[in-house]
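Q: got a structure for you, letters missing:
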């Protein structure tokens, strides 16, 4: 399961950051996961629940920002919204699109507990 390895990586990043800052707990974790990141959100949340057990992240609130997908259309020369890779330009119908937003996947903020 791809999402489980992503969850484990998130927990590792959070644990390393908490350790570097001598924090005994993590209160909140903010993730940015774009609409086009190719992540099944329910599976990721289940993976985080499992992977965070027994870690400083165990009780953390998980906040997720979901930026919408965008692409540059080579034909009509516009940035357009898209919801899935492989769909046509909603303006001109062209498939000559280059994704330029909404494919993010990162830990953006941590709120650390008392040291």
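A: Received it, and whenever you're ready, just let me know what you need. What you are looking at is a predicted structure, and each value in this text was computed from that prediction instead of being measured. Numbers count the residues shown, from 1 in each chain.

Q: Every contact and neighbour count from this point should use C-alpha atoms.
A: Noted.

Q: what sits up against the longest helix along the chain?
A: Longest helix in the chain, counting residues (DSSP state H): helix 2-20. With CA atoms under 8 Å, 6 or more residues apart in numbering as the test, helix 2-20 has contacts from 24-26, 39-40, 43-45, 47-48, 51-52, 55-57, 107, 110, 112.

Q: Which residues belonging to that helix are considered buried?
A: Within helix 2-20, the residues that count as buried by 16 or more other CA atoms under 10 Å are 3-4, 6-8, 10-12, 14-15, 18.

Q: one step back: derive a PyMOL selection command for the buried subset of the contacts of helix 2-20.
A: Buried residues among the contacts of helix 2-20 (16+ other CA under 10 Å), as a PyMOL selection:
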select buried, resi 24+25+26+39+44+47+48+51+52+55+56+57+107+110+112
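
Q: Narrow the contacts of helix 2-20 to those in strands?
A: Residues of the contacts of helix 2-20 located in strands (DSSP state E): 26, 107, 110, 112.

Q: got TSV for these, with distance to residue 63 too?
A: Output for the ones in strands among the contacts of helix 2-20, formatted as TSV (distance: CA to CA, whole Å):
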residue	distance to residue 63
26	13
107	10
110	10
112	14
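
Q: Take this one as well and set it beside the first:
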């Protein structure tokens, strides 16, 4: 479960940012995640809760936005937007979609008290 190590790093990053801003508590964090980041949403939420326990991040809401990436369908040879691994091509229904982007995992925004 690599989500736990990702969340431990995320919490450290958020704690540093909170200290720089001089804020007391984090209310909300929005992550943008690409389909090739191989994140399981339920595991990410659980790991965030575990990693943030006892920190200024504890109790913050975690929002996950899945971002689309351009993929290339090997069946119909067209480009298509893909949100999740294994998603079918919207043009032909094929499942052989290649993409070199979509490994992104970034903090899009935070909301503090």
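A: Sure, I can see it. None of the values given here were measured: they were computed from a predicted structure.

Q: and the longest helix of the first structure, how far from the second structure on average?
A: Its matched residues in the second structure lie on average 0.6 Å from helix 2-20 of the first structure after superposition (mean CA distance after the TM-score superposition for the first structure).

Q: okay, and that helix goes to which residues in the second structure?
A: Helix 2-20 of the first structure lines up with residues 2-20 of the second structure when matched by TM-score structural alignment.

Q: chain center to that stretch: distance?
A: 13 Å (CA atoms, centre = their mean, to the nearest Å).

Q: Provide a list of residues in contact with the most centrally placed residue in the first structure.
A: Geometric centre of the first structure, nearest residue: residue 33, 2.4 Å, by CA atoms, centre = their mean. Neighbouring residues of residue 33 of the first structure by CA under 8 Å, 6+ apart: 39, 64-67, 102-106.

Q: Tally up the residues packed near the residue lying closest to it once chain neighbours are set aside, please.
A: Nearest residue to residue 33 of the first structure, sequence neighbours excluded (CA to CA, 6 or more residues apart in numbering): residue 105, at 4.5 Å. Using other CA atoms under 10 Å, the number of residues around residue 105 of the first structure comes to 18.

Q: try residue 63 of the first structure
A: Neighbours of residue 63 of the first structure (other CA under 10 Å): 14.

Q: got the residue ranges for the helices in the second structure?
A: For the second structure, helices defined by DSSP H occupy the ranges 2-21, 41-52.

Q: Present the ones you listed as CSV; the columns should include distance to residue 73 of the second structure.
A: CSV is the format used below for the helices of the second structure (distance: least, CA to CA, whole Å):
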stretch, distance to residue 73 of the second structure
helix 2-21, 29
helix 41-52, 25
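
Q: To residue 95 of the second structure, which of those helices lies closest?
A: Among the helices of the second structure, the nearest to residue 95 of the second structure by CA to CA is helix 41-52 (21.8 Å).

Q: okay, the angle between the closest one and helix 2-21?
A: If you take axes from the mean of the first three to the mean of the last three CA atoms, to 10 degrees, helix 41-52 of the second structure sits at 50 degrees to helix 2-21.

Q: any residues touching helix 41-52 of the second structure, and which ones?
A: For helix 41-52 of the second structure, using CA under 8 Å, 6+ apart, the contacting residues are 1, 3-4, 7-8, 11, 58-59, 62, 64.
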